[in-house]
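Visitor: Okay, predicted coordinates and the sequence, questions at the end:
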Amino acid sequence: MMSEWLVYPALGVIAGIFAGLLGVGGGVVIVPILLFVFTTQGFPAHHMMQMALATSLGSIVFTSIASFMTHHRHGAVRWDIVMGISPGILIGSFSGTWLAAQLSTRALKIFFACFLYYVASTMLRNFKPKPSRQLPGPLGMNGVGVVIGVISSLVGIGGGSLSVPFMMLCNVPVHHAIGTSAAIGFPIAVAGTLGYVVNGLSIADLPTPHLGYLYIPALFGIALFSFFSAPFGAKLSHKTPVVTLKRIFAVFLMIIATRILWGAL
């Protein structure tokens, strides 16, 4: 038990620094490391991925608050977009957790690995979608929100890898897209966490202490330390060659994705 209280804070520091430094969601770091730690601790394999996703989203509830408040102070949050897309986000995120509860850990690992390949490829290419349209109406916004919510809850992220390109495509300036994405991450994390709690309440063989699929020691260790380390990563981003670091990190993500995919297959 003592090692848990050392490993999870360390993971929180790492996830927070990478999130602030490279602008990637902490979930792409948190979920793979949680899988490794949960495996070494002998957690039940058939629930391991759901627990990793739930715990990742639970930590994002806290870190997203600090993130979007900082962006709000700089006037970078488009609250009209947040309000317009949130109903779909809430529906999609909660529904995605139900789908995750029906899927096997193997299927979720394969999906997560494919998502990591997508994130890594966009970072390697430094992909920035060219503005080519305007934001859709209420129905379209909610439809996009459902898709972003479902995928985010299936991979345990705050949705920035999906919502930022969407907003940039719709002529939202990049700094507003990033700030607004941070605010969108909050309803994703809240609905996703609640969904994993509800869907995990009937599972009898989960390691304690837990709340549904949410593993409490990991949640508090990661959330607390990533909350304070993310601003440090953001400061470093102004002093380091971020494009080069992103490419190095992308290669690292591809290695992780390959390892997860190989283990799943």
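Guide: Sure, I can see it. Remember, predicted model here, so these are calculated numbers, not experimental data.
Visitor: Going by C-alpha atoms from here, please, whenever you check contacts or count neighbours.
Guide: OK.
Visitor: the helices in this protein, which residues?
Guide: 4-22, 27-40, 48-73, 79-102, 105-124, 138-155, 160-169, 174-200, 216-236, 242-264 (DSSP state H).
Visitor: can you redo the ones you listed as JSON lines with distance to H210 and mean neighbour count?
Guide: Output for these, formatted as JSON lines (distance: least, Cα to Cα, whole Å; neighbours: other Cα atoms under 10 Å):
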{"stretch": "helix 4-22", "distance to H210": "14", "mean neighbour count": "21"}
{"stretch": "helix 27-40", "distance to H210": "13", "mean neighbour count": "20"}
{"stretch": "helix 48-73", "distance to H210": "9", "mean neighbour count": "24"}
{"stretch": "helix 79-102", "distance to H210": "16", "mean neighbour count": "21"}
{"stretch": "helix 105-124", "distance to H210": "18", "mean neighbour count": "19"}
{"stretch": "helix 138-155", "distance to H210": "19", "mean neighbour count": "23"}
{"stretch": "helix 160-169", "distance to H210": "27", "mean neighbour count": "21"}
{"stretch": "helix 174-200", "distance to H210": "9", "mean neighbour count": "25"}
{"stretch": "helix 216-236", "distance to H210": "5", "mean neighbour count": "21"}
{"stretch": "helix 242-264", "distance to H210": "25", "mean neighbour count": "17"}
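Visitor: Okay, one more to line up with it:
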Amino acid sequence: MTIDFTHLALFAAALLLTGCVSGFLAGLLGVGGGIIVVPILYMLFPALDVPEAIRMHLAVGTSLATIIPTAITSARAHYAKGGLDPKLLRALAPSILVGVVAGSIFGGKASGTTLILIFAIIALLVSIYMAFRRDSWVLAPALPTSPLLRAPIGLFIGWFSVLMGIGGGTLSVPILSAFSVEMRRAVGTASAVGILIGVPGALGFIATGWGNPLLPPFSLGYCSLIGCALIVPASMLTAPYGVRTAHAISPALLRRAFAVFLLITSIKMFMSAVGS
């Protein structure tokens, strides 16, 4: 596989910019950056002649790997500012992990179009909810106290987040908000959820993609080492700036910004699915 220097330089620059944007958004919105990384990687991988059959798998697996250090940086910053709720995180962690493991196995065997449609549909639904919801729209005054009643919530977050290659904030922020969790606390806790999803999720996609003959060079299963090497440093650098911004603007503005980014990425992925 041959890529000329100019092509490679543009590809590297795009990945660095992707890392900067995803890191900032991870800190700002608690989304783990994957909501930006996945569609951009999906668009960039043709430059490396990645076959359509595994393009979305490689984008998702690479995204899961890149969000781990960003999520750690973001979670530490939110914890220092009092935005991360350890008790809330512990309540959801077991079921989230189960959902991630199950979703990783399913995602590694699903078609690329299936992964694209899951990404697009969930992103669109969450975008609509976040754009039009009101503070009075809540499902309950708090999360269920029973572990059995909380389990479906964590399973849903873990399963669909890993299939989308996102850090959990895309789903956990609106879900926690629906259970009356204050926006900044939801965003801060969601940043730590990214760690729970990223580590086992990345390992799962590495395992399910191991030995696939369609993989490009410098891939570890469904994980591009080139993508990780360029995106991770940039995202870690910009994540703290996103956190500072999150604590400086209103929760309503955070919610609207969250909805706009999700809508844009959803439309793009729907277009990609139709093209496939």
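Guide: Great, that's in hand. Just so it is clear, the model here is predicted, and its values are computed rather than measured.
Visitor: rewinding a little: could I get the helices of the first structure as CSV with distance to S132 of the first structure?
Guide: Putting these into CSV (distance: least, Cα to Cα, whole Å) gives the following:
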stretch, distance to S132 of the first structure
helix 4-22, 26
helix 27-40, 28
helix 48-73, 25
helix 79-102, 18
helix 105-124, 19
helix 138-155, 16
helix 160-169, 6
helix 174-200, 14
helix 216-236, 29
helix 242-264, 24
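Visitor: T208 of the first structure is nearest to which of those helices?
Guide: helix 216-236 (8.0 Å; Cα to Cα).
Visitor: mean shift of the closest one relative to the second structure?
Guide: By mean Cα distance after the TM-score superposition for the first structure, the fitted helix 216-236 of the first structure averages 1.6 Å away from its aligned residues in the second structure.
Visitor: corresponding residues in the first structure for stretch 228-244 of the second structure?
Guide: Mapped onto the first structure using TM-score structural alignment, stretch 228-244 of the second structure spans residues 219-235.
Visitor: Kindly apply the preceding question to stretch 147-157 of the second structure instead.
Guide: Using TM-score structural alignment, stretch 147-157 of the second structure pairs with 138-148 in the first structure.
Visitor: if we can go back for a sec, out of the helices of the first structure, nearest to P131 of the first structure?
Guide: helix 160-169 (4.3 Å).
Visitor: got the contact list for that closest one?
Guide: 24-25, 119, 128-135, 148, 174, 177-178, 181-182, 185 (Cα atoms under 8 Å, 6 or more residues apart in numbering).
Visitor: List the contacts of stretch 183-190 of the second structure.
Guide: Counting by Cα under 8 Å, 6+ apart, 29-31, 74-75, 78-79, 82-86, 88-89, 167-169, 172-173, 176-177, 246-247, 251 sit against stretch 183-190 of the second structure.
Visitor: any idea how far S93 of the first structure is from the residue most central in space within the first structure?
Guide: Centroid-nearest residue in the first structure: I157, 1.4 Å away (criterion: Cα atoms, centre = their mean). Distance, I157 of the first structure to S93 of the first structure, by Cα to Cα, to the nearest Å: 10 Å.
Visitor: what do those two both touch?
Guide: Common neighbours of I157 of the first structure and S93 (Cα under 8 Å, 6+ apart) are A189.
Visitor: for V232 of the second structure, what are its contacts?
Guide: By Cα under 8 Å, 6+ apart, the contact set of V232 of the second structure is 19, 66-67, 69-70.
Visitor: surely S22 of the second structure meets V37?
Guide: Yes - S22 of the second structure is within contact range of V37, at 6.5 Å (criterion: Cα atoms under 8 Å).
Visitor: what distance separates the match of stretch 147-157 of the second structure from the centre of its chain?
Guide: Stretch 138-148 of the first structure sits 18 Å away from the centroid of its parent chain (Cα atoms, centre = their mean, to the nearest Å).
Visitor: who touches that stretch?
Guide: Contact partners of stretch 138-148 of the first structure, identified using Cα under 8 Å, 6+ apart, comprise 84-93, 135, 159, 162-163.
Visitor: For the alignment partner in the second structure of the residue nearest to the centre of the first structure, give me its contacts.
Guide: In the second structure, I157 of the first structure lines up with I166, judged by TM-score structural alignment. I166 of the second structure makes contacts with 31-35, 38, 60, 63-64, 67, 194, 197-198, as judged by Cα under 8 Å, 6+ apart.
Visitor: Mind doing that once more with 10 Å?
Guide: 31-38, 60-61, 63-67, 119, 158, 160, 194, 197-198, 201 (Cα atoms under 10 Å, 6 or more residues apart in numbering).
Visitor: Relative to S250 of the second structure, how far out is it?
Guide: Distance from I166 of the second structure to S250 of the second structure, by Cα to Cα: 24 Å.
Visitor: swap in P39 of the second structure?
Guide: In terms of Cα to Cα, P39 of the second structure sits 28 Å off from S250 of the second structure.
Visitor: any idea which of the contacts of stretch 138-148 of the first structure is the one closest to K246 of the first structure?
Guide: Closest to K246 of the first structure, out of all of the contacts of stretch 138-148 of the first structure and judged by Cα to Cα, is L162, at 17.0 Å.
Visitor: ok, now which ones touch the residue lying closest to C228 of the second structure once chain neighbours are set aside?
Guide: Excluding the flanking residues, the one nearest C228 of the second structure by Cα to Cα, 6 or more residues apart in numbering is T66, at 5.5 Å. Contact partners of T66 of the second structure, counting by Cα under 10 Å, 6+ apart, are 19, 22-23, 32-34, 37, 60, 165-167, 198-199, 202, 223-225, 227-233, 235-236.
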